[in-house]
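what follows is a protein structure lacking sequence information:
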């Protein structure tokens, strides 16, 4: 079986050659450079340049020359074997034979996400090496592998959020065929694969678009990374199509099962229809009948994007990373108050609201930045929210990249682990979290420009100067993000997983996910009927969720001493902390909890 996404951009393999297409409205002339020879492209209306070159086949290297001067890679390049400044390679998508013709994805409620950075998830840091870990993920209970961005970035080291060539999986991890094999193999293991895509900015090096397509960007919208992408001005229809085709390309040609849209709150768009809505609509229309899961990162907590139809299916986006859940758990576990953790001054109350209603902030003003944030979300099902105790941001944006296991006492962390893995929200683990990996996840880049590298190093050091809980210290410099060593010390050590105490934590995580599959899924797959939250004491939570097939209840005591709670009709214990006694009532010692279920 072969898969290809047809698009107006880039190089397309034809029966007797290759068609090259480039949108370059700022250019007077464009030539294609192939094997040392140049051929003029036909300049057509609306800034398009086309050329069909007979006798050219997959594997050919090419560049475009703009106005007789600047050589550029193809912005829709399918592969950059020599990095972002090198030539693009013609790729024939039909050359790869897929074996997953019977695969049609999985229902969203079955999702257990495992977020991974390809370059540090294994010692080798490749697609092929990650494919060898799929058996571990399946045995663990993971049903979805989410990859940090793959769009080609400068150098060999990056988180992926400074990508500049959106259609080319980065050469540092392998070839396009290697990525397809990873996805094909994941589907054989019944694991979905999601991709993190960045449509709010381009990286600071290797982006040539402004040289020949100036209106791709606009000064009307400023972002943290410079001029905004032109989603709402003149010629914006082509810009919007570029990103819509990019999303469809990954979903069709690579058979990804879903996308995670990075920082959509940073996408400025004054159009009548926001590009985030258009993306979802066109994806759902183009892939109708196939389960495709669309995930948001959105600090604005806009529930509007997560609405369901009368059948309970997502109208636009499937779910959102719920930072509020993370922040509440984190403050409870660590007592940190720096930065945005200052907003969670009642972490028990905020956690309770998250578990029962989705967002903690549903229009309230943030004490951290003074901005009102969020929309009412209590009408949405728990599956509209992804819960986690850590992710690449929450670890890597600390000065030293410490994981939660280095910051929280084991007993407290055990309660939080069970609380988020068994709750009806969609759980997400960060690579290595299943065994409480000791490796940090630190910020790293690989810019050839010395001035840019210096600016990154100095900026990172300034960012954390004076921070307390985040780990800044004048006596201990922040790891150099431009040093290869920073990536190396962020790699997982898989041998830990079989040694104590990591082996015990791995077993616990696996057991919790098995309980989730056996006892939680039958409830969450049925119709959601609502939730309730109570706070019997200032240090105690009592959260209940009702489904057509039954109910769930999470009770936890975060204070000193013990508290006692009544048992509901028909409730039985699914899980409880060591020391909890369940008889005629539930007796909860300090920092313990229980998950109860009742079936109809």
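Structure received. Small disclaimer: the values here were computed from a predicted structure and weren't measured. Residues are numbered from 1 along each chain as shown.

for the rest of this, base every contact and every neighbour count on C-alpha atoms.
Fine.

now do the contacts for the closest residue to residue 553 other than its chain neighbours.
Closest residue to residue 553 apart from its sequence neighbours, by CA to CA, 6 or more residues apart in numbering: residue 544 at 4.3 Å. Counting by CA atoms under 8 Å, 6 or more residues apart in numbering, residue 544 touches 356, 531-533, 551-554.

name the element residue 544 belongs to?
Using DSSP states H and E, residue 544 maps to strand 540-547.

and that strand, how far out from the chain middle?
28 Å (CA atoms, centre = their mean, to the nearest Å).

please compare the first structure with the one that follows:
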């Protein structure tokens, strides 16, 4: 960062993606990527060399988690855009007091520069305090207006996600989709009941509902790999990628990576010139990221992804399921629709159904086979995580720990 809080790039790093039409977040799949552990090299250039994997996976946008320097960012964005991938950057302003006029102006200017000069498709802005605070609300309104105007000027869609230490995520732009993700202040972690699982499926954003919440992935990764069977992991992937929330795929989960990740909850480094702008009395005295090295504090020695796992049978099968599920989203647009009247989530004794228009996602989380009524006539199985799924007049017979996506006709519609 420069002394003005301006994202610095080498002189020859001008964007080369002038024809890029943009990529909207709504209806897409978001892939969270932490540069320093995505590859052994831990650089943006090395991450760019792995982008074809994301294209084959079928995701729509990459969310870059905290980066210690913007050098190479424009080249990375260009590489993503050349492959049809949008880019969202996570930036942190927790050290600023939103009640300060100077701080508000600094944030507004910084957000505009990130989007304009690096051709980003959106930002996840981390603010101080609760988003319901009147000062934060006013700042969000200003940010929404600025980003909306900039989107019109640039002629391409831009997305703005706001979060804080208390609130997990709110899609601010586009305004038509603005809803609040009412997360647990502690980050949710694993879900203790089918009721809470059903509730999280209708949020605006969702990570793997059986595995983790975006605020607690580091420790949750250990729990899922240690306690969840491979079949339940496949059920979680199905609920994630067919639900009404915008799916968030954490890097490596698409092949059940064994590498222990760093938590995406790590706070980004603040821009130096903004460090004194409107600093509140309760602001942290130390940046979460080490200003000299860009390293996060040790939290169990997070390791880079092991890309050699992709060819191993247990991992290859999971990767194929993720690809099929994302492809199914494109085949059945009703699976990408936001939560509305066509979405109905129901839970019972170790089972869950999620109606998505004429599609129903049926999940058996129990250890024994189960017949699940779908309040309609199932016609065809579009996808199943295990063999042995069969259809009756008004129900789906599922093996243990299995999910299926079926299409049919509802009894209340003709």
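Good, I have the coordinates. Predicted model only: the values in this text are computed from it and were never measured.

TM between them?
Between these two chains, after superposing, the TM-score reads 0.78 (TM-score structural alignment, normalised by the length of the second structure); 376 aligned residues with a CA RMSD of 3.7 Å.

tally of neighbours for the spatially closest residue to residue 169 of the second structure that is not a sequence neighbour?
Of all residues not flanking residue 169 of the second structure in the chain, residue 163 sits nearest, at 4.6 Å (CA to CA, 6+ apart). Residues lying near residue 163 of the second structure (other CA atoms under 10 Å) number 23.

same question for residue 299 of the second structure.
11.

so it sits against residue 266, correct?
No: between residue 299 of the second structure and residue 266 there is no contact under CA atoms under 8 Å: 10.4 Å.

return the set of buried residues in the biggest helix by length in the first structure.
Counting by DSSP state H, the longest helix found in the first structure is helix 236-252. By 16 or more other CA atoms under 10 Å, the buried positions in helix 236-252 of the first structure come out as 236, 238-252.

show me which pair in the residues you listed is furthest apart.
Pairwise distances across the buried residues of helix 236-252 of the first structure (CA to CA) peak at 23.8 Å, for the pair 236 and 252.

quick check, residue 38 of the first structure in a helix?
No: checked against DSSP: H, G, I helix; E, B strand; the rest coil, residue 38 of the first structure lies outside a helix; its state is strand.

check contacts around it.
When contacts are counted by CA under 8 Å, 6+ apart, residue 38 of the first structure touches 31-32.

and the residue nearest to residue 553 of the first structure, what pairs with it in the second structure?
In the second structure, the residue paired with residue 544 of the first structure according to TM-score structural alignment is residue 355.

against residue 347 of the second structure, how distant is that match?
12 Å (CA to CA, to the nearest Å).

which SS state does the corresponding residue of the first structure for residue 228 of the second structure fall under?
Matched across to the first structure, residue 228 of the second structure falls on residue 408, judged by TM-score structural alignment. The three-state label for residue 408 of the first structure, taken from three-state DSSP, comes out as coil.

tell me how many other residues crowd residue 408 of the first structure.
Counted by other CA under 10 Å, the residues lying close to residue 408 of the first structure total 17.

in this structure it contacts residue 334, no?
Yes: Residue 408 of the first structure lies in contact with residue 334 (CA under 8 Å); the separation is 5.6 Å.

shared neighbours of the two, which are they?
Counting by CA under 8 Å, 6+ apart, nothing touches both residue 408 of the first structure and residue 334.

contacts only, for residue 179 of the first structure.
Residues near residue 179 of the first structure by CA under 8 Å, 6+ apart: 127-128, 169, 254.

measure the closest residue to residue 168 of the second structure other than its chain neighbours to residue 384 of the second structure for me?
Leaving aside its sequence neighbours, residue 168 of the second structure sits nearest to residue 183 (CA to CA, 6+ apart; 5.8 Å). Distance, residue 183 of the second structure to residue 384 of the second structure, using CA to CA: 30 Å.

residue 240 of the second structure now?
Distance from residue 240 of the second structure to residue 384 of the second structure, by CA to CA: 14 Å.

thinking again about what came up before, what helix or strand is the residue nearest to residue 169 of the second structure on?
Counting by DSSP H and E, residue 163 of the second structure is part of strand 159-164.
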